[in-house]
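# fold the following for me, if possible:
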Amino acid sequence: MEHQKHLPDVNLTSLVEFFLLGFSDIPHLQMFLFGIFFFAYVIILMGNGMIILVTRVDKALQTPMYFFVANYSFLEICYVSITIPKMLMNLWTQKRNISLFECATQMCFSLILGGMECLLLAVMAYDRYVAICNPLHYPLVMNHRVCIQLVAGSWITGIPIHIGQTCETFSLPFCGSNQINHFFCDIPPIFKLACGDTFVNEMSLYILVVLFITVPFLLILGSYGKVISTILKLPSATSRAKAFSTCSSHLMVVALFFGSGIITYFQPKSKHSSGRDRFLSLFYTIVVPMFNPMIYTLRNKDVMVALRKLL
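Take a look at the predicted model:
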């Protein structure tokens, strides 16, 4: 907390930098947190990198489902690399400053990659829907060209919207403190530093959340409603168990990622708690990417067999 007291309060009309407070309220745990997050980052890079490698080299995994899983793993690596390295640097050096341009860039890329992740999870749910509900048409519907188009659409859709949202956020008038009570530049803590009325900005954020979180989430729920209904009609208990096993991995990732995202972004500025926001943000920036490889490998016999072959 001592470090927090000495950080400058400035008039942000001539802003050049922010200070990311991160976990400065627990100074005695800085090196411990550095070790934990560094270990998590290495696990995320190695685990997701292993999924990308094994799905590329094993012919048995050259299917649409694993094509989407590999893209999702690559997206996770990109997503965590936007926030964790800066957080580790702040924990190690205790400097905590971040330039205006760097903060805006970090926010923009985290929004773009977070939106892509929501859309890609919806695409993966659609893939499972077609595979289980229309198995005879699956090779025709989910051909290689369609898979590439779906992934490209997930990557490209929303880029101009997220850039616009970032520009709108940083065009707000700021005054008083330049201390961001978070470990990365996210929209809710930036709103707290703004002067005047942020109603229009909050409304645009809610529209963004509806488009990129709520709509994909509802599509996923609809897809899995149909999937579960179809699975329950299967005559063989073995077939039902295998189908549920394939879908449950994806549902676990969806529940963790969308749950924390919806709670974080669907609150008005006055209701945001800094401690709770940081805790929820840890879920979609560290916990989900770290457990993603474990969920998709330990619960998947095909991937485990491919890993044994590779090793």
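# contacts and neighbour counts: CA atoms only from here.
Will do.
# in the stretch 101-250 of the chain, which spans are helices?
Counting by DSSP state H, counting those that start in this stretch, the segments of the stretch 101-250 of the chain that form helices are 138-141, 144-156, 159-170, 187-192, 199-209, 215-232, 237-265.
# Proceed likewise with the subsequent sequence, for comparison:
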Amino acid sequence: MTAKPPLTILLAAPRGFCAGVDRAIQIVEVALERYGAPVYVRHEIVHNRFVVESLEALGAIFVDELDEVPDGVPVVFSAHGVPKAVPAEAERRGLFYLDATCPLVSKVHRAAERHHVEGRQVVLIGHAGHPEVVGTMGQLPPGAVVLVETVEDVARIEVEDPENLAFATQTTLSVDETAGILAALQARFPAISSPRKEDICYATTNRQQAVKAIAPGVDAVLVLGAPNSSNSKRLVEVAKNAGCPRAQLVQRAADIDWTALSDIRRLGITAGASAPEVLVEEVIAAAKERFQVSVEQVRTATEDVVFKLPKALTEEDGAFRKAGVDA
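Predicted coordinates:
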């Protein structure tokens, strides 16, 4: 029997679930416990098929829009946030809804509203079509938010009044890439107002810093995450920019081409903010089938953030009864 080649795995920490994702998943789980199945969820609660399928097995039903939700059942809005038209429609129909929007995304929404009230047009740095961007732009009337995705976009955008602008960012962007876009914005519009606090969330920043710490010292980096997960895709980009061109996004162990990695001796592993730790453990187990593995954890920050669940799920007399009558 041929001896397995050695492999050192560097595990980035922090990695995986952030407080907003953890809260969103708990909202669905507790709603199922409290009200029974089915509980409807508008869009993927977080961008991870493993999480979605696990919740489906418990009785969650995922839909694209509210018109797919029948009367008399609870509905949960995803962690990415929704345009104002969505809760307005839920209220018009008398639906009981739970908003799982990450509190850090909600802060961006409130800041955009404040700027609008104070007469500023908002320039949003983000990715077109991403649910978080759709939700943020949907907080304000059409035209009140201008989206920029790249440095090149900054030179092209048209604004109503260069002296009355504010910027906001999607919470899951690359910190370094966003800095370049922001510099271009401030150069073109010196009067643009900044957020009171950085919009890119603590978890996104921490995971990118952890990847930067391991990338230069490994032969390849695997990022556990979904192809539609913004923060996971940014981790791949950050790893490549930090010195590991062989960085790739994988959803789970079964997706890994181990033949292409047969020559590696040092492997970095991290997980996007919506990827559960069980998927990391699955990859390590798969590696142990092929290599003599030693694991080292590289920690660059400690996280202790916890977000509370909605009151409807924590009060003894919840706001919804299974019969479909609001309490």
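# TM-score for these two?
For this chain pair, the superposition-based TM-score is 0.26 by TM-score structural alignment, normalised by the length of structure 1; 143 aligned residues with a C-alpha RMSD of 6.8 Å.
# buried deepest among the helices of the stretch 101-250 of structure 1, which one?
Highest mean neighbour count among the helices of the stretch 101-250 of structure 1 (mean count of other C-alpha atoms under 10 Å): helix 187-192, with a mean of 21.
# tell me what it is packed against?
helix 159-170 (3 or more C-alpha pairs under 8 Å, 6 or more residues apart in numbering; DSSP states H and E).
# which residue packs closest to residue 124 of structure 1, ignoring adjacent ones?
Residue nearest to residue 124 of structure 1 in three dimensions, not counting chain neighbours: residue 68, with 6.5 Å by C-alpha to C-alpha, 6 or more residues apart in numbering.
# can I take it that the one you found is in a helix?
Yes - counting by DSSP: H, G, I helix; E, B strand; the rest coil, residue 68 of structure 1 is located in a helix.
# next, count neighbours for it.
21 (other C-alpha atoms under 10 Å).
# ok, residue 46 of structure 1 next?
Residue 46 of structure 1: 15 neighbours (other C-alpha under 10 Å).
# likewise for residue 269 of structure 2?
A count of nearby residues for residue 269 of structure 2, using other C-alpha under 10 Å, gives 24.
# show me what contacts residue 11 of structure 2?
268, 269, 270, 295, 296, 297, 298 (C-alpha atoms under 8 Å, 6 or more residues apart in numbering).
# rewinding a little: which ones are touching the residue nearest to residue 124 of structure 1?
Contacts of residue 68 of structure 1 by C-alpha under 8 Å, 6+ apart are 120, 124, 147, 151.
# could you check how far it is from residue 125 of structure 1?
10 Å (C-alpha to C-alpha, to the nearest Å).
# same check, this time on residue 190 of structure 1
From residue 190 of structure 1 to residue 125 of structure 1 the distance is 33 Å (C-alpha to C-alpha).
# over to residue 155 of structure 1?
Spatial separation of residue 155 of structure 1 from residue 125 of structure 1 under the definition C-alpha to C-alpha is 16 Å.
# kindly report the same for residue 161 of structure 1.
Distance from residue 161 of structure 1 to residue 125 of structure 1, by C-alpha to C-alpha: 24 Å.
# what's the separation between residue 83 of structure 1 and residue 168 of structure 1?
21 Å.
# now swap in residue 32 of structure 1 and tell me
37 Å.
# about what we covered before: for the contacts of residue 68 of structure 1, work out which two are farthest apart.
The largest distance within the contacts of residue 68 of structure 1, taken as C-alpha to C-alpha, falls between 120 and 147 and amounts to 11.0 Å.
# which residues of the stretch 51-200 of structure 2 fall in strands?
With DSSP state E, counting those that start in this stretch, the ranges of strands along the stretch 51-200 of structure 2 come out as 60-63, 75-77, 97-99, 121-125, 145-148, 165-169.
# need those strands in a markdown table with distance to residue 281 of structure 2 and mean neighbour count, can you?
Shown next, in a markdown table, are the strands of the stretch 51-200 of structure 2 (distance: least, C-alpha to C-alpha, whole Å; neighbours: other C-alpha atoms under 10 Å):
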| stretch | distance to residue 281 of structure 2 | mean neighbour count |
| --- | --- | --- |
| strand 60-63 | 25 | 20 |
| strand 75-77 | 29 | 25 |
| strand 97-99 | 31 | 20 |
| strand 121-125 | 34 | 24 |
| strand 145-148 | 37 | 20 |
| strand 165-169 | 32 | 23 |
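# these: which one's closest to residue 311 of structure 2?
Per C-alpha to C-alpha, nearest to residue 311 of structure 2 of the strands of the stretch 51-200 of structure 2: strand 97-99, 9.7 Å.
# so what's residue 252 of structure 1 up against?
residue 295.
# how far away is it from residue 114 of structure 1?
According to C-alpha to C-alpha, residue 252 of structure 1 and residue 114 of structure 1 sit 17 Å apart.
# any chance of JSON lines for the helices of the stretch 101-250 of structure 1, columns distance to residue 99 of structure 1?
Output for the helices of the stretch 101-250 of structure 1, formatted as JSON lines (distance: least, C-alpha to C-alpha, whole Å):
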{"stretch": "helix 138-141", "distance to residue 99 of structure 1": "47"}
{"stretch": "helix 144-156", "distance to residue 99 of structure 1": "27"}
{"stretch": "helix 159-170", "distance to residue 99 of structure 1": "12"}
{"stretch": "helix 187-192", "distance to residue 99 of structure 1": "14"}
{"stretch": "helix 199-209", "distance to residue 99 of structure 1": "22"}
{"stretch": "helix 215-232", "distance to residue 99 of structure 1": "33"}
{"stretch": "helix 237-265", "distance to residue 99 of structure 1": "24"}
